[in-house]
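In: My questions are about this predicted structure, shown below with the sequence.
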Amino acid sequence: MTNTEELLYEFLLIPRTYEEETEKLEAETKNFNQLLTCNENWNNFFEHSFDNTQIKTFFNNIDEEEKQNYFKFGLACITYFVQGNFTGPNLPKEIDNYFNSHKFETSKFSKLLSVNNEDININTKYPVLLVTAKLIFEHCVINETVNDWWNWRVIWVHQQILEDLSPSLLSEADRLYKQFHINPELNKYIKSALDVEVAQLYLTFRQISRAKEHILMALEMLGIRYDLLGALGKRTRYQEKELAQLALKVTVEEEREEDETINIEENDLPKDIPIGDDVLLNSIDFLEDLGIKSKLGRLEQKLFVTIVSDMIISKPQDGLQKEQMMPFIDLVLSQKNTFTIKIACLLMRCKLETKNSKILERALKQSEEILQCLNKEKPSPLSRIIDAFGTGMPPIWKIEMQYANILISLGLVRSALITYTKLKLWEEVIICYTFLQLKHKAAEVIQEQIDQNPTPKLFCLLGDATDDVSCYEKAWELSKRRSHRAQRHWGKYLFSHKKYEECIPHFEKALSINPLHPPTWFRLGYAALKIENWQTAATAYRRYTCFEPECFIAWNNLAQACIKIGNKRGAHQAILEALKCNYDNWKVWENLLVISCDISNFSEVIRAYHRLLDLQEKYLNVEVLNVLVYNVCNDINDSEGQTAHRFLQKTRELLGRVTSLYPTEGYIWELYANLSPSILLKAQRLQRAYRGYTQGSWDKNPTTCQQVLYVCVKLAEIVLDDDIDPRDTIVNSVKLNLSSAITAVKKQDFEETRDLVGQVSVHLDKIVQKLKNDGAKSNS
């Protein structure tokens, strides 16, 4: 094992075996308690005013042994911060009293953690611990990999306690990622653990494509393969016949060499609450065992939790989303879990179950069980923290908020209001009072908070509660014109009143300060679309799709905006993405058909047309078919620079399908004739076109008369060809067609058809002469 690996195991709280974990946690707990209340350590930070420059100089002037002691002090700080705010239970009373003294005044350190003019959540406890850990991991360097990794974790924790995504923290993460010092000799389990935590942070910032890269890298290194497949099973107790259900099959290439047994008492973990329904089973009862080759260790479990987190963010929120995710959640819950992994899985399941009224009550009971377990003394606090960074464990107040959201779904608005008020979630308080038709009460509560401590956020919320625009102006001025929230709420107010042109500058200002707010991009795009500001709409929807890559509406609207600004290739790509989200929407397929035709992507034209016929049963777009046939017949280059003639056979198949659905459409038969492999087949199809055109009172319409005469000219040219035997029945048949057409059109005597009638008459005389000549030869 390399020296770096030893340091990683020692300073990253990564256990190798259960025995080592138990001994290590017991020793570290005592050590952390002593370190955390060491006045000498704290005095050094207070003497240097928690200033980056001064702290950096201080650490540069101490020896390696002292650096390691301070680094462990940093570990104690971040550990207890995570315990107090994420994993529970409450900190020991003596430590809690120590940090609640005047010396560690919360407001001072909360301001040090303020980013982009946005304060940390008001429920955050012991902010001094995060400030101190951040300074230590950044400036007290004991090993570049260890320091980089802890700095990454600090960024994740810091973002979790902010109410909005921070562009500054994302930039910091990007900078840190570029300088990550990863020793290539490190074992694959350490590398995979890092990939999981990197993915979790990028998912927090909704950087989905970057997160997926690291998920795939971890899967490859751990040799994990998984597939979603159909398998027979039962969902209900009284189901007699097994039906196809979505199942997850997982294989792991090799067993873990290290003993990573998770030996936590089942009573110390939150209970998996059953559904408690007389009909529904707790999980699908499959006919066959679809188990994996080996049990999943804690790292593999965290990886699957990360995969589900990615799916929650990137998949559209519909019925299929839950069906796709539950196999992953069931797989992890079927394993021997750690405390944090089990809670993360159960929380995700609760979130999915809030959309199903039949099991909503289970989600409520499960949330209550989780909140109770967070306050239990066992398992030990350090054993919980080990997995917090790789599971995306939310802060405790977010778990309470999710619990209150479930209460709202059940109609228990007053109960939810109590929780929201306790957490000082004033936006949700406004929603509850609005439900209760007591919106004025919300304004009173928020005004009370403003009287105590006026902030831009509170003025924004007062504006939401009272519909008073001046509140947003006060918020903007109070923030010294730096609050994206003030501009966002201001724009949202105007947007809700359909003042689209007025709201756009406010949304743009808000996004220039903080571009990491997807709903604002969406509203900006919609407002711009309504006033036909196509360029702004295209930009807004393009940015929104970076955060929500599975949003059908955004992709569809982006395509519309791209068409309007003349960016047809951009529109084509947007429509393809829209189809991934909604494959059965015929209108989007029609848009793809038209755009593909415009950019000469004939492969997509054919695919889209077939799909439209599948969806609509009957669909006709003569203009598109005309362009397709013309380009294929004239061998014009397509969008890829290759000749369109390569699509000849597929175009024939498409026209064959269309003509079978529209047997009386003359023009379609005329197009189909152009694709004929033989001259006689072409003549037959032109005759079908002739019959199609000559339906009903065709001779009363000069345009139709012209079309009939044009077909007659083409037919005549075919039968007058030297290769056509005069004795062939097609010659006489065409002669009759021409004769009938001339007779009918002459009766109407349209000015537009006179020249054509003369031309067809000449061809008819030639056909008659050809037949006479053949007859003379036969007689001789």
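Out: Now that the structure is in, tell me what you want to look at.
In: drop to CA atoms for contacts and neighbour counts, all remaining ones
Out: Noted.
In: List the buried residues in the helix or strand containing Lys302.
Out: Using DSSP states H and E, Lys302 falls within helix 298-314. For helix 298-314, a neighbour-count test (16 or more other C-alpha atoms under 10 Å) marks 298-314 as buried.
In: so what does that helix touch, helix or strand wise?
Out: Under the contact criterion of 3 or more C-alpha pairs under 8 Å, 6 or more residues apart in numbering; DSSP states H and E, helix 298-314 touches helix 188-204, helix 208-222, helix 319-333, helix 339-353, helix 388-391.
In: between the ones you listed, which gets nearest to Thr419?
Out: Between Thr419 and the helices and strands packed on helix 298-314, the shortest gap by C-alpha to C-alpha is with helix 339-353, which sits at 17.5 Å.
In: any idea how far Asn60 lies from Glu138?
Out: 12 Å (C-alpha to C-alpha, to the nearest Å).
In: Apologies, that question was intended for Arg611.
Out: Counting by C-alpha to C-alpha, the gap from Arg611 to Glu138 is 56 Å.
In: Same check on Leu228?
Out: Leu228 is 42 Å from Glu138, by C-alpha to C-alpha.
In: If you count surrounding residues, which of these two has more?
Out: A count of neighbours by other C-alpha atoms under 10 Å puts Glu138 above the other of Leu228 and Glu138, at 18 against 14.
In: next up, a second structure to put side by side with the first:
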Amino acid sequence: MSLELSAVEKALLRGKWNLDTEENTTSVFDLARAVVEGRFREVLTSPGARELFYIQSPTFDLPFDQALNLKAPSSDDVELLRLTVAVACLHAFLQVNWTGPDLDIEPLDVISIGPTESPSPLTGDLLNQKAISELAQGGEPAYHLTKVAAFLRFAEILLSLHYDRYPSVLWWRLRVAFIHQQILDEPVPQPPTLLASLDSLSAACASEPDLTGRLILEQGLLEHQSSHDKSAAELFVQAAKATGLDYELTGALGKRTKFQQYDLSQLVLLAESHLVDDDAANTTSTSNNTKAITTTTVSGEPEAQPNVPETLKLNDDTLLEQTAFTSSSPTAGSRLQHINPSSQPPLHPLDQCILLSMCLNVKNTSPSHGLTNEQMTPYVSRVISHPRNWSIHTMALLLRSRLESSRTRTAERATLQLQALIDQMPTADSSLPERLLYVHAIPLPSKWELERELALRFLGLGVVRSALEIFERLEMWEEVVKCWGALERPEKGITIVRDLLAGRKAEADAVISRGKLAGASGERRRVHDTAREAKLWCLLGDLEPEHAVEHYERAWVVSKGTSGRAMRSLGGFHFARASYREAIECLQRAVKINPLLSRSWFILGCACMRTEDWEEARNAFSRCVAIDEEDAESWSNLASMYLRMGTAEKQEEKEDEEGSSKWYSPSASRTQSTATPSNRDKSIPFENKLLAFRALKQGLKSSYENWRMWSNYMVVAMDVGELAESCRALGRVVEETSAKVGAESVDPEVLDRLVNAVTRAPADPEEAAAAAQNGADGTVGTYMNPNDGHGLLKSVRPLFERIILPRVSAPRVFRAWAKLLTWEGRWADALAAHLDGYRCGTAGTLVQGETDVARWREAIMEVEDVVNVLQNFGPRLEDGTKWRLQARSILRTFMGRSKEFEEEPEWARLVELQEELARKDS
């Protein structure tokens, strides 16, 4: 296949015809032009297309790819004809189901049937049902009310043929795959060769910035659709670089409300295009692109407003329609300081698509916090401010509607705007070529997905009846069942599903119009999509738990072993009832059919943990985090599996009697896992500990508030020698839990090890640096190493001063703090820390009348310790006599509180200590 794109291929890809028709007079070129101009009936009813859609068998029992006449010898004209007809089929499908307006041709109009003695039984309804059945993929059914589904199937078949002369077919396969994914219940994995094959095509488009940017953008959208957010983010940035888009999220002074008196810094997206805009250039006499875009505006508005959906006004008594920027320049230091935030130049439509895609990525890669909406809004506002294309503006308004749906003052406009977008689909307010121009460069949802979103919006507002009406019209029975459940009539949902399975309830309006004849019902059941029927059996299993296994197994049989939903449901059923072996068997089948669903992998991993199959559990959780990098629970469980693997033998889960830190299981919102690696096991390979450390570190990025994960991270970090990270983790645990559990929030062993790591280095910084340089006494690197000596001190000292001491009072904490202060030579502070530890210890809190002898004996040891500290530190202080008074006072007070124990042998130790202090005073 040649790697050079022809002019007609570029015209089809761009959706703009700029070829010289006098030089290309062949009928195929005329058909290609008709595709670009949206004249699909002319293309699909042409003689060449009819030859492709000729069917010899009138019964039409064969699959589409075998029934169509596709055996013509390959040539330039034949390949171009196939490509042109495939694009016409794809765009006709999009016109009906995505962009509107109504289409003037049906799939039955383009099919030619061979001679037969009896009338052909083929009807439009049967043709559509057959196509929908063939479009089921990876065990996931296609939406059964998809219109003209045969056109999408025809496009897939024509593009799957071998092409020698037109490499753009690789790009069109990407576009078909992206559309196909959107009609399935759940995304399914794509062949790895799909994106890999586009590398050579990228090189062929290198001299065309708009084509290069569009190709990279569409690859990113497919990755986004498959939940590969990291790859999608990288591709969106590459697309912006390819088109030369300059953008920056910054701040500028402005007002957001009508009564705001002072200007505040408002978030704004500054952006400037450098692509040549043909449409803008046609309205001006200049050839310079930047000037062309600028000169077509007056005060930031386009001179000729395009035909785009209506932007509803907010009409709020407080909020402004849009941020009113009072500054003509952004925050100092911005590299786009020459742009006025309140009057930015229009962007190229392709650059608008890139910004909207980046907005999607902000949503998918940011934690669930309030900043997400604030980050997304400037992207959307930048696109809405200058409408350039019908489909792009529709997508921007849809994104704004989603952002505003959660805010009280904007919820009304959000719902009305969504309704307006649905209503304008069948209208002719813009031309079909304009609607299709950038439809592949944005994630515009289908018509039924828009209506479904509106119904969910109603359901969220409590308007259940209105939502129910929409779901029933869309025949989304799973949502219908949920609505009846919300109305406290679950039996109604069960009846609906049973009627559908029994054929007593006809779904589509076309079926109802034919009447409920036995022959019609039987024919309808004959072509019924098996994947869809299996889904209904699964839904019935969800509604009738007492017969769930029977229904799920029936779904598996009906689908002939292709229903991933059946195995997912059956596996979850067995897991909930602790039948882990059966759950593993079912879930392994499910993930083999559709490996893109992280929940299936997660439950599989948990089931493997319960059976102590650490290797398989590790593999399952690895797949979870590969699909969703923000799945903190899976990262934590993956770390647990690394600590389980490689051990000499399986050990019982128990807490270390010697005081080792507990391994906490993450607070799981889906399924609670209980893996607890024993810290006493010394046979865990260091490589596994390091992998566990990295897994926890990654998981904490999306679960910053989870103190259990921080506690696990603290233990593992200490094990692998990352003491600075262990110090940080201890601080987070204390911050999150000290208000509830007090001193128990501090792991004393970890704290002691941190202090020991600091104090084993020389206290003098110069001496420590010299020791590190000379390698003396095994202290190589202790001065600069962040995990030892003075390097670690930078983390440990703030840990005490800013986090632990203001929140926790515990003897062991004060003793560790005193040890650190002693190492630094801060004698007065060290003595004060020891005294604070004594006051909150057993001896300091002992009250008169205590009867516990064991506790009293422990207190004696603390008294002796504090007196020894006073004897050692006291002479180092400026007032060298004050310590004696403190020692006598402490001893006298303690003996006064514990006179009940004068008969105990240990009382003599107190008397002897008192006499010793008296001798030193004399």
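Out: Thanks, I have the structure now. Predicted model, so just to flag it, every value in this text is computed and none were measured.
In: After superposing, what score do the chains get?
Out: Both chains were compared after superposition, and using TM-score structural alignment, normalised by the length of the first structure their TM-score is 0.82; 755 aligned residues with a C-alpha RMSD of 4.6 Å.
In: Go through the helices and strands packed on helix 298-314 of the first structure and pick out the most buried.
Out: Burial of these is given as mean neighbour count (mean count of other C-alpha atoms under 10 Å); helix 388-391 ranks first at a mean of 25.
In: what's it aligned against in the second structure?
Out: Mapped onto the second structure using TM-score structural alignment, helix 388-391 of the first structure spans residues 439-442.
In: where exactly do the strands run in the first structure?
Out: Assigned by DSSP state E, the strands in the first structure fall at 224-236, 243-252, 280-286.
In: what comes up buried for the last one?
Out: Within strand 280-286 of the first structure, the residues that count as buried by 16+ other C-alpha under 10 Å are Leu280, Leu281, Asn282, Ile284, Asp285, Phe286.
In: need the contact list for the fifth one.
Out: Looking back up the chat, that one is Asp285 of the first structure. Gly233, Lys234, Arg235 (C-alpha atoms under 8 Å, 6 or more residues apart in numbering).
In: Which position in the second structure pairs with it?
Out: Aligning on TM-score structural alignment places Asp285 of the first structure opposite Ala324 in the second structure.
In: From the buried residues of strand 280-286 of the first structure, pick the one nearest Leu436 of the first structure.
Out: Top of the list for closeness to Leu436 of the first structure, among the buried residues of strand 280-286 of the first structure and by C-alpha to C-alpha, is Leu280 at 33.6 Å.
In: how near is the closest one to Thr106 of the first structure?
Out: Taking C-alpha to C-alpha as the measure, Leu280 of the first structure falls 49 Å from Thr106 of the first structure.
In: now swap in Leu558 of the first structure and tell me
Out: For Leu558 of the first structure relative to Thr106 of the first structure (C-alpha to C-alpha), the value is 46 Å.
In: Ile208 of the first structure now?
Out: Distance from Ile208 of the first structure to Thr106 of the first structure, by C-alpha to C-alpha: 34 Å.
In: mind checking the longest helix of the second structure?
Out: helix 853-873 (DSSP state H).
In: distance between that helix and the chain's centre?
Out: For helix 853-873 of the second structure, the separation from the chain centroid amounts to 56 Å (computed by C-alpha atoms, centre = their mean, to the nearest Å).
In: What helices and strands are in contact with that helix?
Out: Partner elements for helix 853-873 of the second structure (3+ C-alpha pairs under 8 Å, 6+ apart): helix 827-839, helix 882-897.
In: No further questions, thank you.
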